[in-house]
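Colleague: Next come a sequence and a model predicted from it.
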Amino acid sequence: MYVQWPNRERRAEISEVLRMEGFEGAWALSTGRLSHYSRGQVSTARHSSIARKGQYLLADSAYELTNTVIPSYKSPASNSSINTEFNYCVAKARVRNEHTIGILKARWSSLQEMRLHLYLRGHMQELVAWLYSCIILHNMLAQLGDQWQELDSEDQNRGGVDSIPEGQAGASEVAFRERVKNACVTYNHNIGVLPL
């Protein structure tokens, strides 16, 4: 199968890489292949069914803070020095994901600026089918040993997800992100990655 969720062993390997970057319990990053994609809105994607207690995904600020998704801080919260340092660490850990998306968009130029009217439910289904087809072809070629040259990061990041408003996260989610942030920033100060 060309698109599947990583098994327990693979998730453990990924968690170890992220632990070495200061994110104890994180378990999602990309290594050039797309293992999963979500068809829902970013704010409604549910990860609680696949994450164990204390595990979480790192996300950009477009995602809502939950007990399983830890996003970067948005402004004005991102203006404090500790939050800026945390955002730096999240971006550093997530760069693999962004590169993979950039490679996918560079390989399949139809994904760069999809111009599609979404008037009917069928239109969105067509868009999702097209995206999924590109992901499958990308993974098939990667598995067959196809070498695709990466583009400059400026070319890879031509657009972005529009930021959604900060949701009303509960106290437990906020406290969880604070614990993750403090542990990550302390770890990265200790190994010399921080201060910026």
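Modeller: Here it is on my side, so go on. Numbers count the residues shown, from 1 in each chain.

Colleague: rest of the way, CA atoms for contacts and neighbours
Modeller: Fine.

Colleague: Report how many residues lie close to V90.
Modeller: Burial of V90 is recorded as 23 neighbouring residues (other Cα atoms under 10 Å).

Colleague: Test my guess that it contacts L57.
Modeller: No - checked against Cα atoms under 8 Å, the pair V90 and L57 is beyond contact range at 10.4 Å.

Colleague: Which helix runs longest in this structure?
Modeller: The residue-count maximum for a helix in the chain (DSSP state H) belongs to helix 81-107.

Colleague: Now the element after that helix, going C-ward?
Modeller: Following helix 81-107 in sequence order, the next helix or strand is helix 121-143 (DSSP states H and E).

Colleague: Presented hereafter is structure B, for comparison with structure A:
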Amino acid sequence: MVDNPSTNIDICTSNSYSLPGKILIADLGCSSGPNAIELVSTAVEAIHSYYCLQLQKPASEVSVVLNDLPDNDFNTVVKSLVKLRQSDTPVVVTGIAPGSFYERLFTSDSLHLVCSSNSLHWLSKAPEDLTKNRIPSYNMDEHARLERLPIVSKAYAKQFRKDFTLFLELRAKELVQGG
């Protein structure tokens, strides 16, 4: 949690966009540990600090949706959401969106803020250049491994570019204008 109020306010004021009465925040790839709600908690606090305390405006309704792969331990995530709802921040409606963030998860023009802290380094799949050529990612022969290193590195970089571009294209469709 960011405890510095000026840092929280920077989240709201860095955009000339005025927050609406209802805000949808999504954390993509939230996982299920103790940090699952840290980013969205900071965003909710920033909204509350800036609009309610500093500008003396009514609190926006905030809806928080946490996303991760369907195999995630969503029981732990739900417990985290209960803690968020019990905080002193504005009205928070919470939910879960299981699925890969390399596919559409939300309707067009619905998200105001998207967080993704420690998950974008995960690729959607093993690089095709390696799987189609049957180049193993692990090889006990040090000489062969060093010889293939440039091919493997290039394949992973190519897959990352492809995945990250897809991620940005999908989120561009889901974000509201100014989000």
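Modeller: Ah, there it is. These numbers were taken from a predicted model, which means no experiment stands behind them.

Colleague: Work out the TM-score between the chains.
Modeller: Here the superposed chains carry a TM-score of 0.29, computed using TM-score structural alignment, normalised by the length of structure 2; 93 aligned residues with a Cα RMSD of 5.6 Å.

Colleague: ok, and for the longest helix along structure 2, which residues are buried?
Modeller: Secondary structure assigned by DSSP H gives helix 142-174 as the longest helix of structure 2. Using 16 or more other Cα atoms under 10 Å as the test for burial, helix 142-174 of structure 2 gives 145, 152, 155-156, 159-160, 163-164, 166-167, 170-171, 173-174.

Colleague: so what does it touch, helix or strand wise?
Modeller: helix 128-132 (3 or more Cα pairs under 8 Å, 6 or more residues apart in numbering; DSSP states H and E).

Colleague: I'd like the distance between C184 of structure 1 and A171 of structure 1.
Modeller: Separation of C184 of structure 1 from A171 of structure 1 (Cα to Cα, to the nearest Å): 20 Å.

Colleague: Of the two, which one has the most company?
Modeller: Using other Cα under 10 Å, the more surrounded residue of C184 of structure 1 and A171 is C184, with 22 against 9.

Colleague: wait, that one sits on Y88?
Modeller: No - counting by Cα under 8 Å, C184 of structure 1 stays clear of Y88, with 10.6 Å between them.

Colleague: residue boundaries of the helices in structure 2?
Modeller: Per DSSP H, structure 2 carries helices over the ranges 5-13, 38-47, 74-85, 128-132, 142-174.

Colleague: These: which one's closest to G95 of structure 2?
Modeller: helix 74-85 (7.9 Å; Cα to Cα).

Colleague: If you count neighbours, what's buried in the closest one?
Modeller: Quick answer for helix 74-85 of structure 2 (16+ other Cα under 10 Å): 74, 77-78, 80-81, 84-85.

Colleague: what angle do it and helix 38-47 make?
Modeller: Between the axes of helix 74-85 of structure 2 and helix 38-47, defined by axes from the mean of the first three to the mean of the last three Cα atoms, to 10 degrees, the angle is 20 degrees.

Colleague: What is helix 74-85 of structure 2 packed up against?
Modeller: Contact here means 3+ Cα pairs under 8 Å, 6+ apart; on that basis helix 74-85 of structure 2 packs against strand 92-98.

Colleague: the inter-axis angle of the strand it packs on versus helix 74-85?
Modeller: Interaxial angle of strand 92-98 of structure 2 relative to helix 74-85 (the same axes, to 10 degrees): 160 degrees.

Colleague: Could you list the buried residues of strand 92-98 of structure 2?
Modeller: Residues of strand 92-98 of structure 2 classed as buried: 92, 94, 96-98 (neighbour count, 16+ other Cα under 10 Å).

Colleague: now do stretch 88-107 of structure 1
Modeller: Buried, per 16+ other Cα under 10 Å, within stretch 88-107 of structure 1: 88-91, 93-94, 97-107.

Colleague: ok, now stretch 173-180 of structure 1?
Modeller: Quick answer for stretch 173-180 of structure 1 (16+ other Cα under 10 Å): 173-174, 176-177, 180.

Colleague: Narrow those residues to those in helices?
Modeller: Residues of the buried residues of stretch 173-180 of structure 1 located in helices (DSSP H): 173-174, 176-177, 180.

Colleague: nearest to E16 of structure 1, of these?
Modeller: Closest approach to E16 of structure 1 among these (Cα to Cα): V180, at 15.4 Å.

Colleague: Check the spacing between the closest one and L104 of structure 1 real quick.
Modeller: As judged by Cα to Cα, V180 of structure 1 and L104 of structure 1 stand 30 Å apart.

Colleague: Please apply the same query to H189 of structure 1.
Modeller: 34 Å.

Colleague: and L113 of structure 2, how many residues sit next to it?
Modeller: Neighbours of L113 of structure 2 using other Cα under 10 Å come to 19.

Colleague: Spatially nearest residue to it, not counting backbone neighbours?
Modeller: The spatial neighbour of L113 of structure 2 that comes closest, neighbours along the chain excluded (Cα to Cα, 6 or more residues apart in numbering), is I25 at 4.8 Å.
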